[in-house]
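**Student:** Below is the sequence, then the predicted model.
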Amino acid sequence: MAGAGRMTPAPLRLASRDLMVGVLPAKGSDIVEIIDQRTGVDLMFRTPWAAWDTPSTAVWDSRSRWLSTYRGGWQVLCPNAGPERAVNGALWGFHGEASVVPWRIVHAAETEAVLQTCLHTAPVSLRRHLSVDGAVLSVLEEVTNLSDREREVMWVHHPAFGAPLVAEGARLYTGARTLVADADAPGTVLTPDSVHTWPFVSGADGRTLDLSVLPGPTSHREIFGCLTDFERPYLAVVNQELDLAVTVSWDAKVFPHAWLWQEFCATEDYPWFRRAYALAVEPASTMPGTGTVAGLRRGEPLRLAPHETRSAHLTMTVSSAEGAVSQFRQRGSAAAGEISVSNQ
């Protein structure tokens, strides 16, 4: 999309000896790059139009507008995630207002930053403290109900990883025990609403696949579903060839699910045109969709009491591949994040 818009503003950068993290306060407080200083690898997925801000067009739906400025990286989705919907007289756009509006920089230093925003489509404010310490990125985030009645929101973190970390033969580890395929758009492999024991799935063609082993871009595979029933809340992408691994951990009390998105150059038409090679495991308050499946209720929101603040802590740790695998063998997962609930 070169020439289609203006250049993306420079990110706010946080750095330690081991990591360099780029954040865009002007657009959703997106974490657009996480660079491992040892290898020089940017862990995050980048869209083909990552360097450009394409002007929104009024006739587009909210999904198209969101995608037009999506660079990849790591977003926070609130008060909505997934398709747009009408709530309390407002239209909650695709993937929610928090991921597209500007955030105010409250504090910024070499290794940490505090950012905040208040939403218009829901009486909700968000505040996040980002910090890097060695090879660990910490995200401490608060969501506050500003009104005097209970409010329901969706709260999802959307980190998407790309090449060269994501590569043929790399492995995906997670503490989930169950994968539920999406009811409407499960991708090229899964049957809608099918339930599988992670990591083995029965494909629509009857073959069994191990989803923990990542295929290359020529696989043209797409998967969308929800990981749930976590023994331990974590994900890890391990690339033995690069001797590189990334582990994300969180607390399942706020994020009991994780949306799984694999787009391995599968979508022939808009928006990817087979140009996207991405993997995302997204800690989520809510299962995508509506209705029930396997005794689980899709679309169950996070409920905030009047003036309640809910906070959650996520961590991302970058390590050697062997170091990550040794940790799994010894402890079964990375250490979980922390969570607290308070009323103001």
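**Tutor:** Nice, thanks for sending it over.
**Student:** C-alpha from now on. contacts and neighbour counts both.
**Tutor:** Noted.
**Student:** Residue 276 contacts residue 262, doesn't it?
**Tutor:** No - the pair formed by residue 276 and residue 262 falls short of the contact definition of CA atoms under 8 Å, at 9.7 Å.
**Student:** Can you show me the strands along the stretch 51-200 of the chain?
**Tutor:** 52-53, 73-77, 85-87, 90-92, 104-108, 112-118, 124-133, 136-145, 151-153, 156-162, 171-181, 195-197, 200-202 (DSSP state E, counting those that start in this stretch).
**Student:** Let me have those in CSV, extended by distance to residue 236 and mean neighbour count.
**Tutor:** Shown next, in CSV, are the strands of the stretch 51-200 of the chain (distance: least, CA to CA, whole Å; neighbours: other CA atoms under 10 Å):
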stretch, distance to residue 236, mean neighbour count
strand 52-53, 30, 20
strand 73-77, 15, 24
strand 85-87, 32, 12
strand 90-92, 31, 17
strand 104-108, 29, 14
strand 112-118, 24, 20
strand 124-133, 18, 21
strand 136-145, 14, 21
strand 151-153, 27, 21
strand 156-162, 11, 24
strand 171-181, 5, 22
strand 195-197, 18, 17
strand 200-202, 17, 18
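**Student:** Please compare the first structure with the one that follows:
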Amino acid sequence: MQIEQLDVRDWEVLRLSNGAVSLDVVPALGGTVTGLRRLPDGASLLWSTPWGLRRRGAWSLPGSSEAQMVDTYPGGWQTLFPNGGDTAVVGGVEWGHSGEARLTWLDWQVEGDSLVLTGRLVRSPFTLRKTFTLDGDEVVLDETVHNVGGEQVELMWGSQLALGGDLVGPGSSVTTSASTVHPDPRFSTSTSYDDLMPWPRSHGQRSVVNLSRLPGPEADETRLAYLADFDTPSVTVRSPDRTVGLDLTWDEDWPYLWYSMEAGGRHGFPWYSRGYFLALAPGTGWPAHGLHEVRRASATTVWVQADEERTSRLRLRVHPVPAV
């Protein structure tokens, strides 16, 4: 594995490559991955926000937790910890939209054939260790969280990939071993979290939708649903022409997958009807509305004891360039 140090808008960006894939990692932004490309053809698989990686130190206006999150969100691949989605007040402090880990400054070093990033969160008593390893056409991410406080902590934990580039387009396909789908009542008309459907069907904004096929960017549609009851935790996404694809697998300790498709349906801030991406987030619980809503709606929060350490593994395989 080769590592190249880049300066992107005053951020240190580490480009990992091995001849099959390349990965751009920002250590000072929680180890966010801003680029994933297939080599040698350079096909891109991640989505970037219209502003991308803003210049380090750029000003932000005061605003809600979601607005502040969007200000610092470049798209790509991020850790959701210890909160996911809407902000939550825990232990006397606001944990913030999508949690603190995505913003935590991580120190880095190379250990063997892996990039290892480590840091300490501020608003919760955890250290975070992220290890990226390139293995042929696979990217392996091992994450370890350690409760260094003296009391147990209730939390959420997941990993979110915003997919786009050459991978996502009208007719892109999604396959998975999940068997059931929970709708999100905020985005599905006249539903509740209990309105289960068999994969790939879900309640959409206006009618039942097929989650295995992606709409085009002008569909005026937003989808949000939660997949569960996996045979083996996995999902595969392929481009419309089947030339670009990825397989995502993860540990059974993360039994759920958030499925979020934006196809021009979010009017006003932040996408103004021009958002187009598929976000997939395997994790410990659901829905995507913060710790307190997860406890109320599904009772899928996780308790980590004092001095307890937990590790998860996520594998992402980029499909090779098709043979001519």
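**Tutor:** Right, received. Where do you want to start? Since we're looking at a predicted model, the values are computed, not measured.
**Student:** before we move on, the earlier item: would you convert the strands of the stretch 51-200 of structure 1 into TSV that also reports distance to residue 251 of structure 1?
**Tutor:** Listed next are these as TSV, based on distance: least, CA to CA, whole Å:
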stretch	distance to residue 251 of structure 1
strand 52-53	34
strand 73-77	16
strand 85-87	27
strand 90-92	26
strand 104-108	26
strand 112-118	21
strand 124-133	16
strand 136-145	12
strand 151-153	18
strand 156-162	12
strand 171-181	12
strand 195-197	21
strand 200-202	25
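**Student:** Can you say which of the ones you listed is nearest to residue 309 of structure 1?
**Tutor:** Among these, the nearest to residue 309 of structure 1 by CA to CA is strand 136-145 (4.2 Å).
**Student:** so that closest one corresponds to what in structure 2?
**Tutor:** Aligned by TM-score structural alignment, strand 136-145 of structure 1 corresponds to residues 138-147 of structure 2.
**Student:** That stretch: average distance to aligned residues in structure 1?
**Tutor:** When structure 1 is overlaid, stretch 138-147 of structure 2 sits 0.5 Å from its aligned residues on average, using mean CA distance after the TM-score superposition for structure 1.
**Student:** any idea how far that stretch is from the chain center?
**Tutor:** From the chain centre to the centre of stretch 138-147 of structure 2 is a distance of 14 Å (CA atoms, centre = their mean, to the nearest Å).
**Student:** The strands of the stretch 51-200 of structure 1: which one's closest to residue 341 of structure 1?
**Tutor:** So among those, strand 136-145 is nearest, using CA to CA, at 9.4 Å.
**Student:** Give me the contacts around the closest one.
**Tutor:** 19, 123-132, 151, 304-318 (CA atoms under 8 Å, 6 or more residues apart in numbering).
**Student:** Likewise for stretch 88-102 of structure 1?
**Tutor:** Contacts for stretch 88-102 of structure 1 (CA under 8 Å, 6+ apart): 25-30, 62-63, 66, 75-86, 117, 119-122, 126.
**Student:** what element comes up after the longest strand seen in structure 1 heading to the C-terminus?
**Tutor:** As assigned by DSSP state E, the longest strand anywhere in structure 1 is strand 221-239. Downstream of strand 221-239 of structure 1, the next assigned helix or strand under DSSP states H and E is strand 244-249.
**Student:** Now do that following strand against strand 136-145, angle only.
**Tutor:** If you take axes from the mean of the first three to the mean of the last three CA atoms, to 10 degrees, strand 244-249 of structure 1 sits at 30 degrees to strand 136-145.
**Student:** Strand 244-249 of structure 1 vs structure 2, average distance?
**Tutor:** Relative to structure 2, strand 244-249 of structure 1 is 0.7 Å off (mean CA distance after the TM-score superposition for structure 1).
**Student:** corresponding residues in structure 2 for the helix or strand following that strand?
**Tutor:** Downstream of strand 244-249 of structure 1, the next assigned helix or strand under DSSP H and E is strand 257-264. Mapped onto structure 2 using TM-score structural alignment, strand 257-264 of structure 1 covers residues 256-263.
**Student:** and what of stretch 15-35 of structure 1?
**Tutor:** Stretch 15-35 of structure 1 covers residues 17-37 of structure 2 once aligned (TM-score structural alignment).
**Student:** what does the matching stretch contact?
**Tutor:** 1-3, 11-16, 38-40, 43-46, 48, 53, 74-79, 101-108, 117, 130, 134, 136-138, 318, 320.
**Student:** In contact with the residue mapped onto residue 88 of structure 2 from structure 1, which residues?
**Tutor:** Residue pairing (TM-score structural alignment): residue 88 of structure 2 is matched to residue 85 of structure 1. Residues counted as contacts of residue 85 of structure 1 (CA under 8 Å, 6+ apart) are 91-94.
**Student:** how does it look with 6 Å?
**Tutor:** 91-92 (CA atoms under 6 Å, 6 or more residues apart in numbering).
**Student:** That one and residue 41 of structure 1, how far apart?
**Tutor:** 38 Å (CA to CA, to the nearest Å).
**Student:** Check residue 174 of structure 1 too.
**Tutor:** 22 Å.
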